[in-house]
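K.L.:
Mind folding the following:
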Amino acid sequence: MKVAILAGGRSSEHDVSLKSAAAVRDGLHRGHHETVWVQLERDGSWRTEDGDPVSLTPGGGLLGADVAFPVLHGPFGEDGTVQGLLELLDVPYVGSGVLASAACIDKIVFKDLMRAAGLPQVDYEGLHHARWREDRDTALASLERLGLPVFVKPARLGSSVGIVKVTAAEDLAGALDEAFTHDPRVVVEAMASGLEIECSVLGTPEEPEVSTPGEIELLGDADWYDYDAKYAAGGMNLVVPARITDEQTARVQELAAEAFTRANCHGLARADFFVDGDVVLVNELNTMPGFTATSVYGKLWAASGLSYPDLVEDLCRLALRRAEAAQRYSF
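P.N.:
Predicted coordinates for the structure are as follows:
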């Protein structure tokens, strides 16, 4: 296959994306596939590895590639925007489509969908910036039922960017002000106890496969799974398999598959949970998680018997099959 790897992007996760994309390229090369590097710069321009601007024509494909692998994290890449562009270019692409990508990156929309489906999850409240500006006291009162601590999060950022853990009521307004500098929509989540468990999902909405779960073990002075814990050396340790019972493992895998299907994801997602005894709570789905060979998504599949080169090849072939199946419909 000839695979166009989309790397970088306009979001705050630009540098993380570059590392993920480089690992994907290496994995595809190890599988003897050809790659074309397309770098999405912070200013929104697209360039080849030689620095030449990329010209896009609707229906005209992308640099002769058979399939695109958008290794993009966060807004302007993981949120349905690039997915919609690739649809217009008529290029098969790895990962979820426009609707699932947009729904899963928006923590409020995703949680509302899971609540409608009856899946157990962390209690939460969504706020819009306009409501916050108009009546701060009423907005703060609506959050009291969540108790303390709470986590204040921009609705559509990843990698824990902009997230604040609030342990005192007098700090909540400041945390909301900070979150609203990143996004006009903010979610406030109740504190969840137990272990942080993650598993990787691969496949189609009809037939999702779920990896062995892993456990996030925080190291050093980390109080919660923030940006430094995720990316700094010595911040966390991934324990595989997770130190949970067979019954808890089965429940995590069941919920991961159901959330993937309910959101109509395709190709891949990382599902995150809190597990405390018999209680298993869905936290979120990430439709384009960190993708280096040492990232959680790939490591969990490696522990489940699927090598990194085989994983990235399988994802490309899933994308091609989805594009072929779509041609059977007239829309």
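K.L.:
all contacts plus neighbour counts: C-alpha atoms, from now on.
P.N.:
Fine.
K.L.:
can you give me the helices in the chain?
P.N.:
Using DSSP state H, the helices of the chain run over residues 14-30, 81-89, 98-105, 107-117, 129-134, 136-142, 172-180, 227-231, 246-262, 296-303, 308-326.
K.L.:
Mean neighbour count added to these, as CSV?
P.N.:
Below are those laid out as CSV (neighbours: other CA atoms under 10 Å):
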stretch, mean neighbour count
helix 14-30, 20
helix 81-89, 18
helix 98-105, 22
helix 107-117, 18
helix 129-134, 14
helix 136-142, 13
helix 172-180, 19
helix 227-231, 17
helix 246-262, 19
helix 296-303, 22
helix 308-326, 18
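K.L.:
how about the ones you listed in JSON lines, adding distance to residue 197?
P.N.:
What follows is those, written out as JSON lines (distance: least, CA to CA, whole Å):
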{"stretch": "helix 14-30", "distance to residue 197": "21"}
{"stretch": "helix 81-89", "distance to residue 197": "28"}
{"stretch": "helix 98-105", "distance to residue 197": "18"}
{"stretch": "helix 107-117", "distance to residue 197": "18"}
{"stretch": "helix 129-134", "distance to residue 197": "31"}
{"stretch": "helix 136-142", "distance to residue 197": "29"}
{"stretch": "helix 172-180", "distance to residue 197": "25"}
{"stretch": "helix 227-231", "distance to residue 197": "14"}
{"stretch": "helix 246-262", "distance to residue 197": "8"}
{"stretch": "helix 296-303", "distance to residue 197": "11"}
{"stretch": "helix 308-326", "distance to residue 197": "21"}
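K.L.:
this one next, for a side-by-side:
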Amino acid sequence: MPVVKYLYFSKFEKNTIHYERIKKQLGEILFIKPNSLGSAVGISKATNLVEFHHAIELAFQYDYAILIEEAVNARELECSVLGNENPIASAPGEVVKHTDFYTYEAKYLDAKAATIESPAKNITAELISKIQHLAIQAFKITRCVGMVRVDFFFTQNQQLYINELNTIPGFTNISLYPKNWIASGMRYSELLDQLIHLGLAHFKEKKKLNRVYSQKLEKEK
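P.N.:
Now for the predicted structure:
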């Protein structure tokens, strides 16, 4: 899967994090984020040593592991995936930022910080197909079920990267997961029905699994 350059550190490796060395590997502008979180909580942009150290401390307040990523100048495209064993992908939408960095405050507290477009504008059929293919592949590889929003970076030199998978995407009035499906021709009520059906189907399959050690099963091998 295509992703931007990054480094991963657990809290036990904190004393091995060296700014100058990382800057040489990833570039002058860095993004530091908790490994497992959402809504841009705990994410910082660092352009100097002071910002870098502050960002490291902040990220470790939210998770036992962090990611340090290179910065890319890119459009932010998002694709909604729906399904269990046979997932389908929506037309992609776009978050058009009007700020330098799409922070938590920009997402939820400042209505002018970004424009949400679904479907995305000025995007080729070839790119749409590639986004949908990668979104479904990422969904399958990470063994997701039900719903996922796969977020992408599309750079000025036509490079496409997966930014993240959001397994509990938002359903607010600005959320692209439902907007993308509506733009793809699915009614909101139909989307909810599908999600309920998929959840019940997955629960039914999980109930078939044996969760207790059984000598009988071992003998039947």
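K.L.:
Count the residues that sit near residue 121 of the first structure.
P.N.:
Counted with other CA atoms under 10 Å, the neighbours of residue 121 of the first structure add up to 18.
K.L.:
What residue in the second structure is paired with it?
P.N.:
In the second structure, residue 121 of the first structure lines up with residue 3, judged by TM-score structural alignment.
K.L.:
Report the contact partners of the closest residue to that match other than its chain neighbours.
P.N.:
Counting by CA to CA, 6 or more residues apart in numbering, residue 161 is the residue found nearest to residue 3 of the second structure once chain neighbours are left out, at 4.8 Å. With contact taken as CA atoms under 8 Å, 6 or more residues apart in numbering, residue 161 of the second structure is in contact with 1-4, 152-154.
K.L.:
One more: residue 116 of the second structure?
P.N.:
By CA under 8 Å, 6+ apart, the neighbours of residue 116 of the second structure are 93-96, 174, 176.
K.L.:
Which of these are conserved in the first structure?
P.N.:
Of the contacts of residue 116 of the second structure, the ones still in contact in the first structure (both residues aligned by TM-score structural alignment, their matches' CA atoms under 8 Å) are 93-96, 176.
K.L.:
Which ones among these lie within strands?
P.N.:
93-96 (DSSP state E).
K.L.:
For those residues, work out which two are farthest apart.
P.N.:
Across these, the longest distance by CA to CA is 9.6 Å; it joins 93 and 96.
K.L.:
how near is the residue positioned nearest the centre of the first structure to residue 265 of the first structure?
P.N.:
Geometric centre of the first structure, nearest residue: residue 286, 2.1 Å, by CA atoms, centre = their mean. Using CA to CA, to the nearest Å, we find residue 286 of the first structure at a distance of 10 Å from residue 265 of the first structure.
K.L.:
same check, this time on residue 186 of the first structure
P.N.:
23 Å.
K.L.:
Which one of these two is surrounded by more residues?
P.N.:
residue 265 (30 against 26).
K.L.:
so what corresponds to that one in the second structure?
P.N.:
By TM-score structural alignment, residue 265 of the first structure lines up with residue 144.
K.L.:
I'd guessed its match sits against residue 82; true?
P.N.:
No - Residue 144 of the second structure lies out of contact with residue 82 (CA atoms under 8 Å); the separation is 9.7 Å.
K.L.:
any idea which residue of the first structure is furthest from its center?
P.N.:
Outermost residue of the first structure (CA atoms, centre = their mean): residue 137, 32.8 Å.
K.L.:
What separation is there between that one and residue 143 of the first structure?
P.N.:
10 Å.
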